[in-house]
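Visitor: Take this sequence and fold it.
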Amino acid sequence: MADFEKQLRDYRLTTAEILYHMPDHPALLQTYVWQDYDMAPRFPVLQQFLDFWESSLDGRLHSVKVASTEIITPSDMRFTEALKTLH
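Guide: As a prediction, the model looks like this:
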């Protein structure tokens, strides 16, 4: 599905800041920033990514901060009433 089509289906641009423990030095935290289109408030795409992380990667998750916003809002998208060409 194209990004614009996702936005029309109520997907929102979602950014997650993921803090995780470094595998070789568990006392140290590393940051990973993830961004994709997802559906608030359940965030199934992010949840699928975090499930993959926990099952396949060595760095144990510490915390996840999520920010999400609509890209297209009713005031941003309007149909024009006329098309004019200037010569």
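
Visitor: Please make it C-alpha for all contacts and neighbour counts, starting now.
Guide: Noted.

Visitor: Tell me the helices and strands packed up against the helix or strand harbouring Gln47.
Guide: Mapping Gln47 onto the secondary structure by DSSP states H and E places it in helix 44-56. Counting contacts by 3 or more Cα pairs under 8 Å, 6 or more residues apart in numbering; DSSP states H and E, the secondary-structure elements packed against helix 44-56 are strand 29-38.

Visitor: if we go to 7 Å?
Guide: Taking 3 or more Cα pairs under 7 Å, 6 or more residues apart in numbering; DSSP states H and E as contact, there are no helices or strands that helix 44-56 lies on.

Visitor: how far out from the middle of the chain is the helix or strand just after that helix?
Guide: Secondary structure here is assigned by DSSP H and E; on that basis, the next helix or strand after helix 44-56 toward the C-terminus is strand 61-69. Counting by Cα atoms, centre = their mean, to the nearest Å, strand 61-69 is centred 9 Å from the centre of its parent chain.

Visitor: Flag every buried residue along strand 61-69.
Guide: Going by neighbour count (16 or more other Cα atoms under 10 Å), the buried part of strand 61-69 is Leu61, Ser68.

Visitor: Please provide the structure for the following sequence as well, for comparison with the first:
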Amino acid sequence: MRFASELEMQLAGYGLTTAHIFYRLPDFDSLLQTYLWQDYDLAPDFPQMHKFLDFWKQNLDGPLHSVRYAHKRLIGPNEWRQVSGEITLH
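Guide: This next block holds a predicted model:
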């Protein structure tokens, strides 16, 4: 599904997902590197994050060690309401 703006994504239930990825260097197996990834994603399945991690496994040489992630919906149901009128003073 394509969205015209980030606001439309947030209204559709997308939230900001941050993944802290630990991976090993190909030539130095004892060293861990980190990579931060952020994108709008749908909890609890996280299709965008899984798509990125699958790309990593198939195309990059550094094997994954672990992934920590956090997710926050930026617009919740109680923060959005429709305004049916507007009153202007002065």
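
Visitor: So after superposing, what's the score?
Guide: Scored by TM-score structural alignment, normalised by the length of structure 1, the superposition of the two chains gives a TM-score of 0.88; 86 aligned residues with a Cα RMSD of 1.4 Å.

Visitor: how long is stretch 82-90 of structure 2 end to end?
Guide: Between the opening and closing residues of stretch 82-90 of structure 2 we find a distance of 24 Å, counting by Cα to Cα, to the nearest Å.

Visitor: Contacts only, for Pro26 of structure 2.
Guide: If a contact means Cα atoms under 7 Å, 6 or more residues apart in numbering, then Pro26 of structure 2 has Asp61, Gly62 as its contacts.

Visitor: what's the answer for Thr34 of structure 2, then?
Guide: Neighbours of Thr34 of structure 2 in contact, by Cα under 7 Å, 6+ apart: His20, Ile21, Phe22, Tyr23.

Visitor: same check, this time on Ser5 of structure 2
Guide: Applying Cα under 7 Å, 6+ apart to Ser5 of structure 2 gives no contacts.

Visitor: What residues in structure 2 pair up with the helix holding Gln47 of structure 1?
Guide: Using TM-score structural alignment, helix 44-56 of structure 1 corresponds to residues 47-59 of structure 2.

Visitor: and the helix holding Gln47 of structure 1 with strand 29-38, angle?
Guide: Interaxial angle, helix 44-56 of structure 1 versus strand 29-38 (axes from the mean of the first three to the mean of the last three Cα atoms, to 10 degrees): 140 degrees.

Visitor: re earlier: could you check how far the match of helix 44-56 of structure 1 is from the centre of its chain?
Guide: The chain centroid and the centroid of stretch 47-59 of structure 2 are separated by 12 Å, computed with Cα atoms, centre = their mean.

Visitor: now stretch 66-79 of structure 1
Guide: Counting by Cα atoms, centre = their mean, stretch 66-79 of structure 1 comes out at 14 Å from the chain centroid.

Visitor: Check stretch 41-56 of structure 2 too.
Guide: Counting by Cα atoms, centre = their mean, stretch 41-56 of structure 2 is centred 8 Å from the centre of its parent chain.

Visitor: Stretch 77-87 of structure 1 too?
Guide: Worked out by Cα atoms, centre = their mean, stretch 77-87 of structure 1 lies 33 Å from the chain centre.
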